[in-house]
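J.: sequence and predicted structure below; questions after.
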Amino acid sequence: MFRRSGTAVPLATTLVAAAAALALTASTAAAATAPGFLAGTELPPHASSPWYAGTVTKGLPESAPFCLEGVLPAAGSWHRVFGTEYDTGAVQVSVRSASPAAAAKLAGTLERKVAACAADWLRTTPGGTASWQDYGTLPVEEGAHVYGVHTSVPDSEPGVHLYGIGRDGDTVTVVQWGEMGDLSHAPVAAFKKTTTKAVNKLNP
């Protein structure tokens, strides 16, 4: 009597498993590869100092960027810290998410956190003053958004921070720039160019 061979089913199963393994390997390789990062020369120029760029390092920075404490995931993250000879500094954190949808969700979370930062800071800082500004979106890849936050406490120098948050596919980046001063001193136009470059360099 004719019997159907059982070879076809195991072969199909093997092919499916191999394809799944290949996809997982490709995904893992992408996650293990650092996104492109800014160079120091691509940050807003400082009047009296060059920018010094640290190495691109896997994981989150030792101290979370102001306003973004507790919201940046360690998994899939890379960072680079920048400094000058003065109080001006910057940090870029990029995250490779599991999917474009997950990346879009993370970018939205970061934007909401920065937009609420001034109010959140005031609730925990009696006597302080704070303000923020939405500097609008940028037409780069899947989009970017720039914000400014100013904080001050009595008998201390005020601080100003700029944030550029953007996405390219499954990768999100946030650039934070800061120094002493207020929003009127912030190099917004130059920082928008920095943010655009940061997003464009994520997946060269």
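T.: The structure has been received and is ready for your questions. Residues are numbered from 1 along each chain as shown.
J.: only C-alpha atoms for contact and neighbour calcs from this point on.
T.: OK.
J.: mind naming the longest helix for the chain?
T.: Counting residues, the longest helix found in the chain (DSSP state H) is helix 8-32.
J.: so how far is it off the chain centroid?
T.: Centroid separation for helix 8-32 versus its chain: 30 Å, with CA atoms, centre = their mean, to the nearest Å.
J.: which parts of the chain are helices?
T.: Ranges of helices in the chain, per DSSP H, are 8-32, 100-115, 117-123, 188-200.
J.: most packed of the ones you listed?
T.: Across those, the average number of neighbours (mean count of other CA atoms under 10 Å) peaks for helix 188-200, which reaches a mean of 20.
J.: related to what we said a few turns ago, closest one to T41 among the helices of the chain?
T.: Taking CA to CA, helix 188-200 is the member of those nearest to T41, at 9.6 Å.
J.: from the contact counts, what lies against the closest one?
T.: Helices and strands touching helix 188-200, by 3 or more CA pairs under 8 Å, 6 or more residues apart in numbering; DSSP states H and E, are strand 129-138, strand 144-152, strand 159-168, strand 171-180.
J.: other residues contacting the last one?
T.: Contacts of strand 171-180 from elsewhere in the structure, counted by CA atoms under 8 Å, 6 or more residues apart in numbering, are 35, 65, 87-97, 100, 103-104, 106-107, 157-167, 195, 198-199, 202.
J.: next up, a second structure to put side by side with the first:
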Amino acid sequence: MFKRTRAGTLAALAVVGLTAGAALSAAPAGAATKASAPKFLAASELPPHPSSSWTAARVTGGVPEEMQYCFGDSLLAYDSRYRTFRTDLDTGAQQLNITVRDSAKAKALAARLDKDVKRCVARMDADPDIKAAYKSYGSLPVEEGARVHGFATRASWGAMDIHLVSVGRDGGTVTVVQWGQMGGFADAPVKAFKKTTTTAVNKLH
């Protein structure tokens, strides 16, 4: 997942990069397919930034390049859309919604994505130029459940980044929310991110 962006994450070494911007355009009135599509977070529902406001990009089909490194193989067979958020400083976020429709398959996909986060951190830590540490922040009692992960990275050239990633499910839809900025575990807004995750899952349908 996860190459370095202007937010200070890692380029070729693929540590969560979360940026881009603009506003989501309104769906056509009365469009049934749009009404049934899983809904996305608004910029105001991201963890508050102490000195900058969030902006939200337009919803785009597919899987963002930033998620390919960790999740690409798991998402090949699914219909997915994503939205990217940014601040004017060093913090970014993304939400990816995956439409599976079958609840049992969605449950299996969510479990696989949770494992993918841990495997991805282990793969990064195996790189001689990167040190990566993982923390589990537990599960959330929302719809069919969500789980929150965190990981911090330090590059040999001194760059430090902290990331929060959650995987949640409502019926046959899975959502992945990720947040990142420069810093360490002490800089992670875990409580606010859990609130964002709960909102994301509740808004899906």
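T.: Yes, it's here. Keep in mind it's a predicted model, so treat the numbers as computed, not measured.
J.: which of the helices and strands packed on helix 188-200 of structure 1 sits closest to S48 of structure 1?
T.: Closest to S48 of structure 1 of those is strand 171-180 (CA to CA; 13.4 Å).
J.: what about the alignment partner in structure 2 of D120 of structure 1, distance to K105 of structure 2?
T.: Using TM-score structural alignment, the partner of D120 of structure 1 in structure 2 is R123. Separation of R123 of structure 2 from K105 of structure 2 (CA to CA, to the nearest Å): 26 Å.
J.: how far does stretch 153-173 of structure 2 sit from the chain's center?
T.: The answer for stretch 153-173 of structure 2 is 7 Å, by CA atoms, centre = their mean.
J.: give the aligned range of that stretch in structure 1.
T.: Mapped onto structure 1 using TM-score structural alignment, stretch 153-173 of structure 2 spans residues 151-171.
J.: just the buried residues of the matching stretch, please?
T.: 151-152, 158-171 (16 or more other CA atoms under 10 Å).
J.: and stretch 65-79 of structure 1, by the same measure?
T.: Quick answer for stretch 65-79 of structure 1 (16+ other CA under 10 Å): 65, 67-68, 72, 76-79.
J.: how close does the aligned partner of S63 of structure 1 in structure 2 get to E143 of structure 2?
T.: When structure 2 is aligned by TM-score structural alignment, the residue opposite S63 of structure 1 is E66. Relative to E143 of structure 2, E66 of structure 2 is positioned 27 Å away (CA to CA).
J.: next one: D90 of structure 2
T.: 32 Å.
J.: the two - which one has more neighbours?
T.: Neighbour totals were compared for D90 of structure 2 and E143, and D90 leads with 18 against 14 (other CA atoms under 10 Å).
J.: show me the contacts for the counterpart of that one in structure 1.
T.: Aligning on TM-score structural alignment places D90 of structure 2 opposite D87 in structure 1. D87 of structure 1 is in contact with 179-180, counting by CA under 8 Å, 6+ apart.
J.: still on that earlier bit, in a markdown table, list the helices and strands packed on helix 188-200 of structure 1 along with distance to A26 of structure 1.
T.: As requested, those are arranged in a markdown table below (distance: least, CA to CA, whole Å):
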| stretch | distance to A26 of structure 1 |
| --- | --- |
| strand 129-138 | 30 |
| strand 144-152 | 27 |
| strand 159-168 | 18 |
| strand 171-180 | 15 |
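J.: determine which of those strands approaches G54 of structure 1 most closely.
T.: Closest among those, using CA to CA: strand 171-180, at 14.2 Å.
J.: count the neighbours of F37 of structure 1 for me.
T.: Neighbour tally, F37 of structure 1, other CA under 10 Å: 23.
J.: which ones are touching it?
T.: 56, 80, 92, 198, 201-202.
J.: what subset of these is buried?
T.: For the contacts of F37 of structure 1, buried by 16+ other CA under 10 Å: 56, 80, 92, 198, 202.
J.: structure 2: which residue goes with the last one?
T.: The alignment partner of L202 of structure 1 in structure 2, by TM-score structural alignment, is L204.
J.: its match and Q95 touch, don't they?
T.: No - L204 of structure 2 lies out of contact with Q95 (CA atoms under 8 Å); the separation is 11.3 Å.
J.: if we ignore the residues flanking it in sequence, what's nearest the residue nearest the centre of structure 2?
T.: Residue closest to the mean C-alpha point of structure 2, counted by CA atoms, centre = their mean, is Q178 at 2.4 Å. Residue nearest to Q178 of structure 2 in three dimensions, not counting chain neighbours: V165, with 4.3 Å by CA to CA, 6 or more residues apart in numbering.
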